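Student: Fold the following.
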Amino acid sequence: MNASGFDPVIHAPARLQACAILSSAEEVEFALLRDALEVSDSVLSKHLRQLDGAGYVKVRKATTGGRVRTWLALTPLGAKAFATHVKALQKLASAAITR
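Tutor: Modelled structure (predicted):
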C-alpha cells in the first residue's frame, strides 16, 4: 500500500471485485467466487495467489461428499487493506465529481 491508501495488490479489477465479495461474507467457496467474477479457475487462482502472498486472504480446504472444496476469506489485514483502498477510491471519485 502506498501513502495515498491505494493498494496495487488489491487494485487490479478482478482482485478488487474478489475482495468486495469476500468482505461481505465470512467465507466464500472458490466456485462461487469464480462464477461471480466470470473468470476461469486458473485466472482466479492467479489472483488469489497475489492476495494470499500479501497476507490478505486465507484459504481453507475441506472434503465434502468426497470432493475437496476450497473456501476463501479475507484476513484481518486484508479487510483493513480493502477498507483503506475503498476509502482512497471514494476520495478520488469525490474530488473528480466536485470539479
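Student: CA atoms for contacts and neighbours, from now on please.
Tutor: Fine.
Student: so which strand or helix has residue 86?
Tutor: Residue 86 is located in helix 76-97, with elements delineated by DSSP states H and E.
Student: Repeat that for residue 62.
Tutor: strand 57-64.
Student: give the contact list for the residue sitting nearest the centre point of the chain.
Tutor: Geometric centre of the chain, nearest residue: residue 19, 2.3 Å, by Cα atoms, centre = their mean. Contacts for residue 19 were tallied using Cα atoms under 8 Å, 6 or more residues apart in numbering; they are 10, 74, 82.
Student: Neighbour count added to these, as JSON lines?
Tutor: JSON lines is the format used below for the contacts of residue 19 (neighbours: other Cα atoms under 10 Å):
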{"residue": "10", "neighbour count": "25"}
{"residue": "74", "neighbour count": "28"}
{"residue": "82", "neighbour count": "24"}
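Student: would JSON lines of the residues you listed with distance to residue 36 be doable?
Tutor: JSON lines is the format used below for the contacts of residue 19 (distance: Cα to Cα, whole Å):
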{"residue": "10", "distance to residue 36": "17"}
{"residue": "74", "distance to residue 36": "17"}
{"residue": "82", "distance to residue 36": "18"}
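Student: Please provide the structure for the following sequence as well, for comparison with the first:
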Amino acid sequence: MTDPHPTVGLDDTVHQRSRLGILALLRSGVGIEFASIRNELHLTDGNLNRHLKVLEDAAFISSRRETGRGRPRTWVTITAAGQAALEQELAALRALIAAAE
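Tutor: From the prediction side, this is the model:
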C-alpha cells in the first residue's frame, strides 16, 4: 500500500483561508484584538465572528471580552490545541509542496 496523498493530512477546520490566517496571526501566543485580526485579514465583523466561532468550537482559540473605559474589546488567543493543529497543517502543506515539486 502506498502512502496517502499529502492532502489527506489537511484539516478542513484549519485549512479554510480565513481560519488559517487567524491561526497564523495568533501563532506567537500573544492575544490579538478582534479589530486587528479583522483589518489584517480584510474580513467583515460577521465573517470574522463566524470563523472565530468555528475555531473556538474546535478548542483552537480562546477569546475574552474586555469592558471598561471606552468601547468593549475582544481579545483572541491561540490554545495549545490550536498551536498543534496549525503545526500539523503546516507540515501537511510542506509535504504537499514537496510532492508537487
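Student: sorry, back to before: so what corresponds to the residue nearest to the centre of structure 1 in structure 2?
Tutor: In structure 2, the residue paired with residue 19 of structure 1 is residue 23, using TM-score structural alignment.
Student: I figured residue 30 of structure 1 hits residue 73, correct?
Tutor: No - counting by Cα atoms under 8 Å, residue 30 of structure 1 does not reach residue 73; the two are 10.0 Å apart.
Student: Quick one: average offset of the strand holding residue 62 of structure 1 versus structure 2, please.
Tutor: Taken over the aligned residues, the distance from strand 57-64 of structure 1 to structure 2 averages 1.2 Å (mean Cα distance after the TM-score superposition for structure 1).
Student: Residue range in structure 2 corresponding to the helix or strand following that strand, please.
Tutor: Helices and strands here follow DSSP H and E; after strand 57-64 of structure 1, the next one along the chain is strand 67-74. Mapped onto structure 2 using TM-score structural alignment, strand 67-74 of structure 1 spans residues 71-78.
Student: Structure 1: which residue goes with residue 60 of structure 2?
Tutor: Match for residue 60 of structure 2 (TM-score structural alignment): residue 56.
Student: Thought residue 72 was touching its match, still the case?
Tutor: No - contact between residue 56 of structure 1 and residue 72 fails when scored by Cα under 8 Å: they sit 10.3 Å apart.
Student: Could you name every residue contacting both of these two?
Tutor: Joint contacts of residue 56 of structure 1 and residue 72 (Cα under 8 Å, 6+ apart) do not exist.
Student: Closest one to residue 50 of structure 1 out of the contacts of residue 19 of structure 1, please.
Tutor: Using Cα to Cα, residue 10 is the member of the contacts of residue 19 of structure 1 that lies nearest residue 50 of structure 1, at 8.8 Å.
Student: Once you drop chain neighbours, what's closest to the equivalent of the closest one over in structure 2?
Tutor: Using TM-score structural alignment as the criterion, residue 10 of structure 1 maps onto residue 14 of structure 2. In this structure, residue 14 of structure 2 finds its nearest non-sequential neighbour in residue 20, 5.3 Å apart by Cα to Cα, 6 or more residues apart in numbering.
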